[in-house]
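Visitor: here is my input, please return the structure:
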Amino acid sequence: MSLRWIPFAACLLLAACSGAPDVQTSASTDALEAPAPAVQRKPQAEIDWSPERLEAGDAWVDCGADYRQGDGRPVLSLAYVDLRAAMQDCRATGLMRLRYKGRVTASFAALAERAGKVAGDLGIGKRILDIDSGGGSVESAMRAGDAIGENDWAIWVRGDSVCHSACVLLLAAGDMRVIVGSVGIHRMIRLRSTATSRKELGEELRRISDDLRNYLERNGASAEVYDLMTTVPNRTLRILTDQELEDFGLAGSNAVEDDLDRIRLARRCGTEFLRRRDSFRRAYEAQCVQPADAAHQDVADINACGLTLRTRYGFPDPQCPIESPMAELDGAVLAMPAEPAPADVAAGGDTGTAAPDAAEHAAGDDTSVAHP
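Guide: The predicted model follows:
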């Protein structure tokens, strides 16, 4: 089993298991103080709180990171008041983990948008998308990804999970990704296409090509991801290697978010904090993510490794405990704001339960990268 790690620019970074902090050179200090390039993620559009139900998957909310204890309470409604009730207890931990198993559809995009909004209203600063998906709609994946990118989500693919086809676009948007399960990609198809020739099919796909390229660019992912989504036959699945994930911008720090985060952290916590965090990242990746027994690890083991010796790097930092690596994993509690009043939409939205098996709905996807 291969392990892939992408550092969470905001906080969900895990520490090294052994070894002393690195000594930074003056060149790296200059790099920390140099102005970062101008970057901008796509602002999230106003959320539509119309009645919605999960039609091709199941979701759960948990207030802890240890999935070995279970995935929490099921999400039976996407209405504001019901999502708020499901997340209320997470105010005490400052962490909300959303487990989702199913296809990437419009209702999943609505879930990502609404969960991020409700978590923000409750002052829950750490959000994890614990995903297991064989793919779905490209348009829905980009819509969900924009919500993920603007709401500080980490993304996990556990050893018992996969992230295939359109799901890969979600990884591009995450601030941090911990990946143990397989990540695969193939050609886009329109399952409800009316095309009768290659020319007509090509014209349909070109209509979303610009949006897809722009999405990958603003999230710091390589255009090679687009190339694979237009060339790998849909009947096959190209499983990405560790090196490919890094080369495509799906592993390592999300370049866009990291630029924004370093500016914020330098102002709040100082460049010395950033130097220690950078040293910590390198040691963690070498000693926790890629140890000799990596084949026997899962996400929980990686987390435990980092927690064991992160104090070697002076974390949690007394001045910036919440910004420190792994703050949410050892129970650090955010300074909760006063209880916000429910939004005007609190009474809106319909209740709905998760739909039958995703296979029954696969043909309903519009633009999709369907699992073979």
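Visitor: all contacts plus neighbour counts: C-alpha atoms, from now on.
Guide: OK.
Visitor: where do the helices sit along the chain?
Guide: Under the criterion DSSP state H, the chain contains helices at 26-33, 80-87, 106-121, 138-150, 167-173, 198-218, 223-231, 242-247, 255-269, 271-284, 299-309.
Visitor: please give the structure of this sequence too, so both can be compared:
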Amino acid sequence: MRLGVWSCLLCLLLAACERAPAPPAAPTQVQLQPPPPRVQRKPQAEIDWSPDVRLEAGDASIDCSPDYRTGDGRPVLSLAYLDLRKTMQDCRATGLIRLRYSGKITQSFAALAERAGKVAADLGIGKRILDIDSSGGSVEAAMRAGDAIGENDWTIWVRADSVCYSACVLVLAAGDMRVIAGKVGIHRMIQLSSTARSRRELGEQLRQVSEDLRNYLERNGASIEVYDLMTTVPNRKLRILTEQELEQFGLSGPNAVEDDLDRIRLARSCGVEFLRRRDAFRRAYEQQCMQSSDAAHADVAEINACGLALRERYGFPDPKCPIDSPMSELDGAVLAIPAPLPPDGAPGAMPAETSAAPAAATAEGGPAPQ
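Guide: Just a heads-up that it's a prediction; the model follows:
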């Protein structure tokens, strides 16, 4: 009997040993990576080069120098790929294009912004300036142009003899850097081509674009107060923004969204000390070149001269990172000469025989929709 009991106990012990869990494995070291920065820019859609687009409500020209006092360069007579490339070809030597545009913000201007940025990138021209003078136009076209400008690294100028009103302000919001000497103003957006016959119908149409407009301002680092002004200031009036309001609304100086992305990239490639000097320069630049009593009466050329003289005190252009130094678009850095013109039939290129320059566009069609 005792032998049977001991046999049962032995069987139970053996079964328990078989079911005993294996010792836990040593915990593995998990490397926590910081989340990637949130890129708010809207990727540019593929450009359709087939339509024969012409500037119908403005004039454009391209120069390879930032000095507009000597002229605005060659007129843009065609938006065909090969024609734009030929117009910009000489700018490879300076690594800079200055696109002067005077006129309404229309879908053809949006096409100009998209195509000029693409051709400049193909030519290896890294510094791009939009020198704009516009009383406004289509909100939808302004957002389309702004997304292209934001994706292609443009500096935007408003010279003392120029203005940026209404929908033009949305284009201004998208620039990487904004230098403003002329007037900037906002009023209520309205579509003159609207079929609305009542306040309710007009409100419904405006609500269709309001969400897109809010998202656009957010991804470009502009204040939502810009949207409030575009929905409250009567269209027949114009709210001219002060220097303080331009800065408060995120419409002047460096773009906040692009600056956040730049800081991450520059800290890795140029070093933290570079960033500290850049930040110190920007503070001095805003105080001495943008907000001083003299700056209130200065044109873009004088503001640029002030900044170029000031940056030498902070060790710029930096020998390690000259292209990323403040105001490097004015240095005329020579970039690598890219490949020659693509052959006929290449992707994005139009055959030479179909890209003859059309006559210069005029604004005879009347004002664009506001």
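Visitor: picking up where we left off before, make a markdown table from the helices of structure 1 and add mean neighbour count and distance to Pro356 of structure 1 to it.
Guide: Shown next, in a markdown table, are those (neighbours: other C-alpha atoms under 10 Å; distance: least, C-alpha to C-alpha, whole Å):
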| stretch | mean neighbour count | distance to Pro356 of structure 1 |
| --- | --- | --- |
| helix 26-33 | 12 | 51 |
| helix 80-87 | 20 | 21 |
| helix 106-121 | 22 | 14 |
| helix 138-150 | 25 | 19 |
| helix 167-173 | 29 | 20 |
| helix 198-218 | 14 | 29 |
| helix 223-231 | 17 | 28 |
| helix 242-247 | 16 | 33 |
| helix 255-269 | 17 | 36 |
| helix 271-284 | 20 | 41 |
| helix 299-309 | 20 | 29 |
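Visitor: closest to Ile322 of structure 1 out of the ones you listed?
Guide: helix 255-269 (10.6 Å; C-alpha to C-alpha).
Visitor: post-alignment, the closest one versus structure 2, mean distance?
Guide: Here helix 255-269 of structure 1, set against structure 2 after superposition, deviates by a mean of 0.9 Å using mean C-alpha distance after the TM-score superposition for structure 1.
Visitor: mind listing residues that contact stretch 60-73 of structure 1?
Guide: Around stretch 60-73 of structure 1, the neighbours that count as contacts under C-alpha atoms under 8 Å, 6 or more residues apart in numbering are 74-75, 86-87, 89-90, 93-100, 300, 329.
Visitor: are any of the residues you listed buried, and if so which?
Guide: 74-75, 86-87, 89-90, 93-100, 329 (16 or more other C-alpha atoms under 10 Å).
Visitor: just flag the most distant two among these.
Guide: Val75 and Leu329, at 22.6 Å, using C-alpha to C-alpha across these.
Visitor: ok, the residue positioned nearest the centre of structure 2 - contacts?
Guide: Nearest to the geometric centre of structure 2 sits Gly150, at 1.8 Å (C-alpha atoms, centre = their mean). Contacts for Gly150 of structure 2 (C-alpha under 8 Å, 6+ apart) come out as Arg41, Ala174, Gly175, Asp176, Asn220.
Visitor: now the nearest residue to the fourth one once chain neighbours are set aside: how far from Trp154 of structure 2?
Guide: Looking back up the chat, that one is Asp176 of structure 2. Closest residue to Asp176 of structure 2 apart from its sequence neighbours, by C-alpha to C-alpha, 6 or more residues apart in numbering: Asn255 at 5.0 Å. As for Asn255 of structure 2, its distance to Trp154 of structure 2 is 11 Å (criterion: C-alpha to C-alpha, to the nearest Å).
Visitor: again, but for Ile186 of structure 2
Guide: 22 Å.
Visitor: what's Val333 of structure 1 aligned with over in structure 2?
Guide: Using TM-score structural alignment, the partner of Val333 of structure 1 in structure 2 is Val334.
Visitor: my guess is that match meets Gly124, correct?
Guide: No: contact between Val334 of structure 2 and Gly124 fails when scored by C-alpha atoms under 8 Å: they sit 10.1 Å apart.
Visitor: who has more neighbours out of the two?
Guide: More neighbours surround Gly124 than the other of Val334 of structure 2 and Gly124, with 18 against 14 (other C-alpha atoms under 10 Å).
Visitor: nearest spatial neighbour of the more buried one, skipping sequence neighbours?
Guide: Closest to Gly124 of structure 2 by C-alpha to C-alpha, 6+ apart is Pro338, at 6.2 Å.
Visitor: what's the burial count for that neighbour?
Guide: When neighbours are counted by other C-alpha under 10 Å, Pro338 of structure 2 comes out with 12.
Visitor: pretty sure Asp130 of structure 1 is touching Met96, no?
Guide: No: assessed by C-alpha under 8 Å, Asp130 of structure 1 is found out of contact with Met96, at 10.3 Å.
Visitor: what's the overlap in contacts for the two?
Guide: Joint contacts of Asp130 of structure 1 and Met96 (C-alpha under 8 Å, 6+ apart) do not exist.
Visitor: just to revisit the earlier point, give the residues shared as contacts by Asn255 and Trp154 of structure 2.
Guide: Joint contacts of Asn255 of structure 2 and Trp154 (C-alpha under 8 Å, 6+ apart) are Gly175, Asp176, Met177.
Visitor: need the counterpart of Ala58 of structure 1 in structure 2.
Guide: Residue 58 of structure 1: Asp, not Ala. Asp58 of structure 1 maps onto Asp59 in structure 2, by TM-score structural alignment.
Visitor: how many residues are close by its match?
Guide: Using other C-alpha under 10 Å: Asp59 of structure 2 sits among 19 other residues.
Visitor: list the contacts for it?
Guide: Asp59 of structure 2 makes contact with Pro75, Val76, Tyr101, Ser102, Gly103, Ala360, Ala361, Thr362, according to C-alpha under 8 Å, 6+ apart.
Visitor: thank you kindly, that will do.
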